[in-house]
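**Student:** Any chance you could fold what I've pasted below:
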Amino acid sequence: MRFAVQWVRSLLFVAQMYVMLPVVGLVYMPAAIVSRKGALAGCKAYCRWVRWTAAWMVGLRTEVRGTPPDGQVLIASKHQSFLDILLIFSELPTGRFIMKREILWTPVIGLYGMRIGCVAVDRGKRGAAIKKMVEDVARGAQTPGQLIIYAQGTRVAPGVKMPYKIGTAVLYEQMGVSCVPAATNVGVLWPKRGIYRKPGLAVVEFLPPIPQGLDRNSFMARLEHDIEGASNALMREAGFDPEQPARK
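**Tutor:** Purely as a prediction, here's the structure:
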């Protein structure tokens, strides 16, 4: 019975969340068209709305730990569900994402993604995709803010092992800035797929920066070590053992 009630609450939460996406988007549309600042304001308003409604509708509280960077920096994060996107973005002054090119054609999200300076990439051959990503980032170098990339390239459910993509190291080298890793446990409570949302505390944690100048292998080793170690600790805190058999 308790599961059924929580599932219904989750359904209502998810429904209103998707209804409010175009509503908030349309309210801020004039400001978003005029300036990047307006687009950022609209995105942050939606992040706040989802975090607030998640807390009282399904008992899913959210917290961001560590120090969100505020300068020119690369942020490499673990990605478990839509919620970590909202938590990371809500705490950054001028964040922008490396995102799939298909998202550009998504109503509302595509427009706002372009307006805040996101970099759209194709999922083609790895070498060509990385080259194009670096070129696109270089062209948008004048856009101030924090560039966010998901280090494994896609959403990864809790307990699932997936390699870290070399594209993060390429950007780290090309941009010549420090990299802030970010860990999360959100997938334990807000899954990669499905309606059900668990009550509890979902966390994104900004970790100590990795300074600029490491060689590629050293950077990748430290990035994976830091993110996986912190994410595993956060998942255990949320009641999930990341070493148990994976559930995709």
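**Student:** alpha carbons only for contacts and neighbour counts from here, please
**Tutor:** Noted.
**Student:** Residues contacting stretch 159-175, please?
**Tutor:** For stretch 159-175, the surrounding residues in contact (C-alpha atoms under 8 Å, 6 or more residues apart in numbering) are 74, 76, 130, 134, 149, 151-153, 156, 178-179, 212-213, 216, 219-220, 224, 241-248.
**Student:** Now do it: distance to the chain's middle.
**Tutor:** Here stretch 159-175 shows a centroid-to-chain-centroid distance of 14 Å under the convention C-alpha atoms, centre = their mean, to the nearest Å.
**Student:** returning to what we had before: now list the buried members of the contacts of stretch 159-175.
**Tutor:** Neighbour-count burial (16 or more other C-alpha atoms under 10 Å) is assigned, among the contacts of stretch 159-175, to 74, 76, 130, 134, 149, 151-153, 156, 178-179, 219-220, 224, 241-242.
**Student:** and the most centrally placed residue in the chain, what is it in contact with?
**Tutor:** For the chain, the residue sitting closest to the mean C-alpha position, by C-alpha atoms, centre = their mean, is Ile85 at 3.0 Å. Contacts for Ile85 were tallied using C-alpha under 8 Å, 6+ apart; they are His79.
**Student:** To compare with the earlier structure, here is another sequence to fold:
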Amino acid sequence: MIQWLRSLFFNFQIYVVIALTGIVMFPYALVSRNGARKACLFVCNWVRWTAPWMVGLKTEIRGTPPKGEALIVAKHQSFLDVFLIFGALPAGKFIMKRILMYSPIVGQYGMRIGCVPVDRGKRGAAIKKMVSDVEKGAADPGQLIIYAQGTRIAPGVKAPYKVGSAVLYKQLEQTVYPVATNVGLFWPKRGILRKPGLAVVEFLDPIEPGMDQDAFLAHLEDVVETASNNLMREAGFDPDAPVTE
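**Tutor:** All right, here's what the predicted structure looks like:
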């Protein structure tokens, strides 16, 4: 019960900080994309700073995040990996669900930092438009982040890898940085409780352009799932045990 109450307060203060930061920084964000990015980075750092002493949740970034243009293809287990991945990159931007455009503060800042909204079920058409925008120079350079399975997947649950990352890999011809994680063990996709422990996001060895699309997707799934399973075992969770969402 004590951990649940601590988690409730932790979650509440995050929403308060997001709202206050969004309002205070809005004039700067309105005239400068860099201002919007600084506001988002502040929130990411705030979450990492408050999590250990509020709920006992430490975080760690492993591997080497890219500094230049790259495609980040990550496993998604909870909102914590959003904070950790974005906070580790100099110019990150997400492929996000279009409905998030209409979320107060989150939607406006997402668009200001260059996130690409896509319709669920129309992802292929949206990716083609995004590729076209990039080729025309309409999109700012940076690290484009896409979640390999398209949504949050609870630890131990199996879900297919979507073709979107493979399409981007082929058409953008950028180096891909796979990202593994175990954050869902401590910050579940649903519920209030946040558990103590060490949540890790790991940037894996880059995948250079040139692979066949199907071979890329198979290799991506193998390396991300293997690394994520290892991180979960390190935290004391057996990813091969039967799990129900």
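**Student:** Let me know the closest of the buried ones among the contacts of stretch 159-175 of the first structure to Ile109 of the first structure.
**Tutor:** Ile149 (17.2 Å; C-alpha to C-alpha).
**Student:** Now the helix or strand where that closest one lies on the second structure. Mean distance?
**Tutor:** Assessed by DSSP states H and E, Ile149 of the first structure sits inside strand 146-150. After superposition onto the second structure, strand 146-150 of the first structure lies on average 0.2 Å away from the residues it aligns with, using mean C-alpha distance after the TM-score superposition for the first structure.
**Student:** where do the strands sit along the second structure?
**Tutor:** Here the second structure has its strands, by DSSP state E, at 57-62, 70-74, 92-97, 116-118, 143-147, 176-181, 197-203.
**Student:** Read off where the fifth one ends up in the first structure.
**Tutor:** Mapping strand 143-147 of the second structure onto the first structure (TM-score structural alignment) gives residues 146-150.
**Student:** residues in contact with the matching stretch?
**Tutor:** Around stretch 146-150 of the first structure, the neighbours that count as contacts under C-alpha under 8 Å, 6+ apart are 69-79, 92, 94-99, 168.
**Student:** returning to that earlier point: for the strands of the second structure, could you give me a markdown table that also reports distance to Gly137 of the second structure?
**Tutor:** A markdown table is the format used below for those (distance: least, C-alpha to C-alpha, whole Å):
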| stretch | distance to Gly137 of the second structure |
| --- | --- |
| strand 57-62 | 31 |
| strand 70-74 | 15 |
| strand 92-97 | 15 |
| strand 116-118 | 14 |
| strand 143-147 | 14 |
| strand 176-181 | 20 |
| strand 197-203 | 27 |
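**Student:** Any idea which of the ones you listed gets closest to Gln13 of the second structure?
**Tutor:** For those, the distance to Gln13 of the second structure is smallest for strand 57-62, at 15.3 Å, taking C-alpha to C-alpha.
**Student:** got a list of contacts for that closest one?
**Tutor:** Judged by C-alpha under 8 Å, 6+ apart, the contacts made with strand 57-62 of the second structure from elsewhere in the structure are 48, 51-52, 84, 88, 186, 194-203.
**Student:** Among the buried ones among the contacts of stretch 159-175 of the first structure, which pair sits farthest apart?
**Tutor:** Farthest apart among these - using C-alpha to C-alpha - are Val134 and Asp241, which lie 36.4 Å from each other.
**Student:** mind listing the helices for the first structure?
**Tutor:** Applying DSSP state H to the first structure gives helices spanning 2-34, 36-57, 82-90, 109-115, 126-139, 167-175, 216-237.
**Student:** In JSON lines: those, plus distance to Gly145 of the first structure.
**Tutor:** Formatted as JSON lines, the helices of the first structure follow (distance: least, C-alpha to C-alpha, whole Å):
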{"stretch": "helix 2-34", "distance to Gly145 of the first structure": "17"}
{"stretch": "helix 36-57", "distance to Gly145 of the first structure": "11"}
{"stretch": "helix 82-90", "distance to Gly145 of the first structure": "11"}
{"stretch": "helix 109-115", "distance to Gly145 of the first structure": "13"}
{"stretch": "helix 126-139", "distance to Gly145 of the first structure": "12"}
{"stretch": "helix 167-175", "distance to Gly145 of the first structure": "13"}
{"stretch": "helix 216-237", "distance to Gly145 of the first structure": "21"}
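**Student:** Which one of these lies nearest to Asn185 of the first structure?
**Tutor:** For these, proximity to Asn185 of the first structure was assessed by C-alpha to C-alpha; helix 216-237 is nearest, at 4.8 Å.
**Student:** could you give me the residues in the second structure that the closest one aligns onto?
**Tutor:** Under TM-score structural alignment, the counterpart of helix 216-237 of the first structure in the second structure spans residues 213-234.
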